[in-house]
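Peer 1: output the structure for:
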Amino acid sequence: MATATLEQPQAQSRIKVIDADTHLTEPHDMWTRRASARFRDRVPQVRMLNGQRCWVIDGDQSIGTGAHPNSSILKQGGKVRDLDTFLKLQFEDVHTGSSNVKDRIAVMDAAGIHAQIVYPNILGFGGQASARVDPELRLECVRIYNDAMAELQEESGQRLFPMALLPWWDVAEAVKETERCAAMGLRGININSDPHTTRGDDGNMIPDLGTEHWFPLYELCNDRDIPINFHIGASETSIDWMGQQGWPSLPRDLRSGISGAMLFFNNGKVVSNLIYSGILDRFRNLKFVSVESGIGWVPFLMEALDYQLAEIAETKGFEKQPSEYFKSNFYACFWFEKNDVSDMLHKVGVDNCLFETDFPHPTSLYPIDNLEERLSSLTQEDRAKVLSRNAARLYRIAI
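Peer 2: Coordinates of the predicted model:
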């Protein structure tokens, strides 16, 4: 098996580090043991489908061929860094910290991480897989997931903070679910970045995130300080692990590497559209988080948006320059970036950056290496901001 043997991760900082992007390997019974008898056979679960173990929804629709655990961290130690080997992994092969709260906390303690923000896998990073079934079932699936995440947060002793999934296909239901999840103590919502590519229950295309359609949700989040997170690959159109970016002549693992890298830039499209939509002149307190996208593209894109507005849309105007909205309303996450990352953090803005590991995905930092060295040119105050205080303020985490 192609793996890298890992030394025990060591605490890298006395700062109470908050990891702003990790994932849960959902236990196979997460939905079935919480579902009513009416839905138990229809909610997401692992079954044999066409001779292969799969995550299925509504009995026979695959939402995870192979029932892959979406973890590259092996149970016996080590990390898989070979695509073909990774794709053969099963739930039983991977580190129990991928799914078990007690074991996840042990991993965090060994790495010197105080808290983690948690995102899903099976229903899609933006909950897009749930849209494949009827409205009643999809709402039940989202509600069960959020109930499970509230339980997980409580079980962790307020160290794991999952972001709630939304029934984004129905904005009224999305508002209700956001209110319900906030009442359960969840600290943010996770949204589909391209709802306008999906038809609503009325047969019409759902409006994009820059329209009045979303004002009730934005008003709630604006008034209640609820951050809105969009993770890379958070829609059916943006998720592309294997196919469209790499040339056909390249082998699959290299095509996958290119597709994974290009996903980071896709979040820039969402940031750009949110800024140019003008909604931030109406909802000035909204906070958006670009998750697992890196930070190196931010300064160039902000300069480009300022330039383009002046050069080809001078009749349009906002209260501020486009780049200024990033400073006031957006956060971005860094993890693997090493070259001049301290300088880049300053260019993006130390108040706008969050640290992540992406545990336990293939791109994850496990172990966390040379973090202090990479941030050595930052002051202690700025280091504390990007590793802890920014996320603590945004997600209301006690440190």
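
Peer 1: contacts and neighbour counts: CA atoms only from here.
Peer 2: Will do.

Peer 1: show me what contacts the residue nearest the centre of the chain?
Peer 2: Of all residues in the chain, the one closest to the mean position by C-alpha atoms, centre = their mean is H231, 3.5 Å from it. By C-alpha atoms under 8 Å, 6 or more residues apart in numbering, the contact set of H231 is 125-126, 190, 267, 290-293.

Peer 1: same thing but at 6 Å, please
Peer 2: By C-alpha atoms under 6 Å, 6 or more residues apart in numbering, H231 lies in contact with V291.

Peer 1: now the helices for the stretch 251-399 of the chain?
Peer 2: 252-276, 298-312, 322-329, 341-348, 371-374, 380-384, 390-395 (DSSP state H, counting those that start in this stretch).

Peer 1: what does the stretch 1-150 of the chain give?
Peer 2: 83-87, 101-111, 135-155.

Peer 1: right, so those: which one is the most enclosed?
Peer 2: Between these, helix 135-155 has the highest mean count of neighbours, a mean of 19, where neighbours are mean count of other C-alpha atoms under 10 Å.

Peer 1: please report the distance of the residue nearest to the centre of the chain from D21.
Peer 2: 9 Å (C-alpha to C-alpha, to the nearest Å).

Peer 1: for the residue nearest to S290 when sequence neighbours are not counted, list the residues it contacts.
Peer 2: Excluding its sequence neighbours, the residue lying closest to S290 (C-alpha to C-alpha, 6 or more residues apart in numbering) is A332, at 4.8 Å. By C-alpha under 6 Å, 6+ apart, A332 lies in contact with 289-290, 353.

Peer 1: Q244: how many residues sit nearby?
Peer 2: 12 (other C-alpha atoms under 10 Å).

Peer 1: for it, helix, strand, or coil?
Peer 2: coil (DSSP: H, G, I helix; E, B strand; the rest coil).

Peer 1: ok, now how distant is it from L375?
Peer 2: Distance from Q244 to L375, by C-alpha to C-alpha: 35 Å.

Peer 1: over to A129?
Peer 2: From A129 to L375 the distance is 38 Å (C-alpha to C-alpha).

Peer 1: ok, G233 next?
Peer 2: Taking C-alpha to C-alpha, one finds G233 at 28 Å from L375.

Peer 1: neighbour count winner among these two?
Peer 2: G233 (26 against 20).

Peer 1: contacting residues for the more buried one?
Peer 2: Counting by C-alpha under 6 Å, 6+ apart, G233 has contacts I239.

Peer 1: my read is it is in a helix, agree?
Peer 2: No. Going by three-state DSSP, the assignment for G233 is coil, not a helix.

Peer 1: sequence B follows; please return its structure for comparison with A:
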Amino acid sequence: MPAEAATNLLIDTDVHPHLGDLSAYLPRVWGERWKRIAMGVGAAHEGNPRGVPRRDAWTPDGRLPGSDPEFMVTDHLDRYDIDYAILLPPVLPMIPDPDYANALASAYNDCLLDSWLPVSARFKGSVAVNSNDPEAAAREIRRVGSHPDMVQVLMSSVSRAPYGQRQYHAIYEAAAEFDLPVAVHPGTEGAGTAWPPTPVGYPSRYLEWHNILPITYMAQINSLICEGVFEKFPTLKFVGVEGGLAWLPHLMWRMDKNYKALRDTTPWLKRLPSEYIVEHIRFTTQPIEEPAKPAELEQILSMISAEKTVMFSSDYPHWDNDDPRLVLRRLDPAMRARIFGGTAAELYQLHTAPARTEPTWQRTKKTESKDDSTSYATVIE
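Peer 2: Next comes the predicted model:
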């Protein structure tokens, strides 16, 4: 990739579309269930008393924030001169019925392909999967992962077992086939069959839950590295979305220290854990920690090689989203350019700025794959 192209890009790595009614993308039995109960599981904590969406992000005709792709282009991408937005639909909770959860994942992806990605070349999508059923998740990746505008796999940051364990390797194998990073996002902790949001139980309030989002990220990163996932899949990249990053230095230090004393318990590892983190794991900025002394955050960014590991995200259209004009303004220009575009451009293979005109996408007829799931071919006219 030309260095100048990457330097000049502004890429938002966490933008949430509201997909609305998915019943049209579901088989009849699941479509009826969607109309009755939607996800069918509740949150494990009190919700934000003021609501999650920003109050100024409602569409002019009164629709929910994030529900209109054309308005999102105007209200968010054009307002901040964003070149690319990585779209993350709501992550699937641990729904007890795996067939329903798998159907919802496919519906998410088909809706994104039909209703969002054709609107603007600046939209890039995430392949939603049900991580609770890794074999089905791998089939879903192979069904739609070849679409040129699908740039990563998306699953919940919580799981029934740590993500490094072997039952999840089918997901990573499929993602690696298409050179797709695997991203995780919070929001389903304790819902459905997931474990509680904390190792000691359920928080009582939204603030309490929001404060400890990084806990699951620490556990998943620890598992991925100690289980040797990045030795088995050397091209795989992992993305921690919306988990913060100020906690990362002490995790890296602790893992490195313990590895030196206990390396015989993980003989497949060939490097320090911190080296795997810098090479294979990326983190998004929002909700970035804001110490009273900004210089302290700059020190943390230096400790984690932020020019390689950190990517800008806004979390639009949520209540605590970040304005790219105001975040990390004090940073060295070279590091800021990497965080705001360069690293994401490399990760998602976004080599140049997109055309600011609406592309016309035509989906071809459905074809049956070996596993009897539907696959789609897509071309640009």
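
Peer 1: quick one: TM-score?
Peer 2: Overlay of the two chains. TM-score (TM-score structural alignment, normalised by the length of the second structure): 0.76; 331 aligned residues with a C-alpha RMSD of 3.3 Å.

Peer 1: ok, back up a step: including distance to M344 of the first structure, could the helices of the stretch 1-150 of the first structure go into a markdown table?
Peer 2: Shown next, in a markdown table, are the helices of the stretch 1-150 of the first structure (distance: least, C-alpha to C-alpha, whole Å):
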| stretch | distance to M344 of the first structure |
| --- | --- |
| helix 83-87 | 30 |
| helix 101-111 | 24 |
| helix 135-155 | 33 |
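
Peer 1: and the strands in the stretch 51-200 of the second structure, which stretches?
Peer 2: 84-87, 123-128, 150-156, 182-185 (DSSP state E, counting those that start in this stretch).

Peer 1: so what does the longest one touch, helix or strand wise?
Peer 2: If I follow you right, that is strand 150-156 of the second structure. Secondary structure elements in contact with strand 150-156 of the second structure, counted by 3 or more C-alpha pairs under 6 Å, 6 or more residues apart in numbering; DSSP states H and E, are strand 123-128, strand 182-185.

Peer 1: between it and helix 98-111, how many degrees?
Peer 2: 150 degrees (axes from the mean of the first three to the mean of the last three C-alpha atoms, to 10 degrees).

Peer 1: in space, what's closest to the counterpart of L160 of the first structure in the second structure - neighbours in sequence excluded?
Peer 2: Here L160 of the first structure is matched to F123 in the second structure, going by TM-score structural alignment. Nearest residue to F123 of the second structure in three dimensions, chain neighbours excluded: A85, at 5.2 Å (C-alpha to C-alpha, 6+ apart).

Peer 1: how many neighbours does whatever residue of the first structure lines up with the one you found have?
Peer 2: The equivalent of A85 of the second structure in the first structure is Q116 (alignment by TM-score structural alignment). Using other C-alpha under 10 Å, Q116 of the first structure has 26 neighbouring residues.

Peer 1: just checking, Q116 of the first structure touches D19?
Peer 2: Yes. Q116 of the first structure lies in contact with D19 (C-alpha atoms under 6 Å); the separation is 4.6 Å.

Peer 1: spatially nearest residue to I281 of the second structure (excluding sequence neighbours)?
Peer 2: Spatial nearest neighbour of I281 of the second structure, excluding adjacent residues (C-alpha to C-alpha, 6+ apart): F238 at 4.7 Å.

Peer 1: wait, that neighbour touches V184, no?
Peer 2: No. Counting by C-alpha under 6 Å, F238 of the second structure stays clear of V184, with 8.0 Å between them.

Peer 1: the two: who's more crowded?
Peer 2: Neighbour totals were compared for F238 of the second structure and V184, and F238 leads with 23 against 20 (other C-alpha under 10 Å).

Peer 1: so who does that one touch?
Peer 2: 181-183, 281.

Peer 1: go again with 10 Å.
Peer 2: 152-153, 172, 180-184, 221, 224, 230, 277, 279-283, 347 (C-alpha atoms under 10 Å, 6 or more residues apart in numbering).

Peer 1: got it, and L272 of the second structure?
Peer 2: If you count contacts by C-alpha under 10 Å, 6+ apart, then L272 of the second structure has 225, 252-253, 255-260, 263 around it.

Peer 1: please repeat the previous calculation with a cut-off of 6 Å.
Peer 2: D256.

Peer 1: what of the one 3 residues further on?
Peer 2: By C-alpha under 6 Å, 6+ apart, no residues touch E275 of the second structure.

Peer 1: that one maps to what in the first structure?
Peer 2: Match for E275 of the second structure (TM-score structural alignment): E324.

Peer 1: now swap in V229 of the second structure and tell me
Peer 2: By TM-score structural alignment, V229 of the second structure lines up with I279.

Peer 1: find the nearest non-adjacent residue to its match, please.
Peer 2: Closest to I279 of the first structure by C-alpha to C-alpha, 6+ apart is G210, at 6.6 Å.

Peer 1: please give me every residue in contact with the aligned residue in the second structure for that neighbour.
Peer 2: In the second structure, G210 of the first structure lines up with G164, judged by TM-score structural alignment. Applying C-alpha under 6 Å, 6+ apart to G164 of the second structure gives the contacts 223-224, 227.

Peer 1: go on, L165 of the first structure?
Peer 2: Per C-alpha under 6 Å, 6+ apart, neighbours of L165 of the first structure: N190.

Peer 1: ok, it to G64 of the first structure distance?
Peer 2: Relative to G64 of the first structure, and taking C-alpha to C-alpha, L165 of the first structure is found at 18 Å.

Peer 1: for A183 of the first structure, same thing?
Peer 2: Taking C-alpha to C-alpha, one finds A183 of the first structure at 31 Å from G64 of the first structure.

Peer 1: how about D84 of the first structure?
Peer 2: With C-alpha to C-alpha as the criterion, D84 of the first structure and G64 of the first structure are 16 Å apart.

Peer 1: stretch 136-147 of the second structure aligns to what range in the first structure?
Peer 2: Going by TM-score structural alignment: stretch 136-147 of the second structure matches residues 173-184.

Peer 1: starting at the chain centroid, how far to the matching stretch?
Peer 2: 19 Å (C-alpha atoms, centre = their mean, to the nearest Å).
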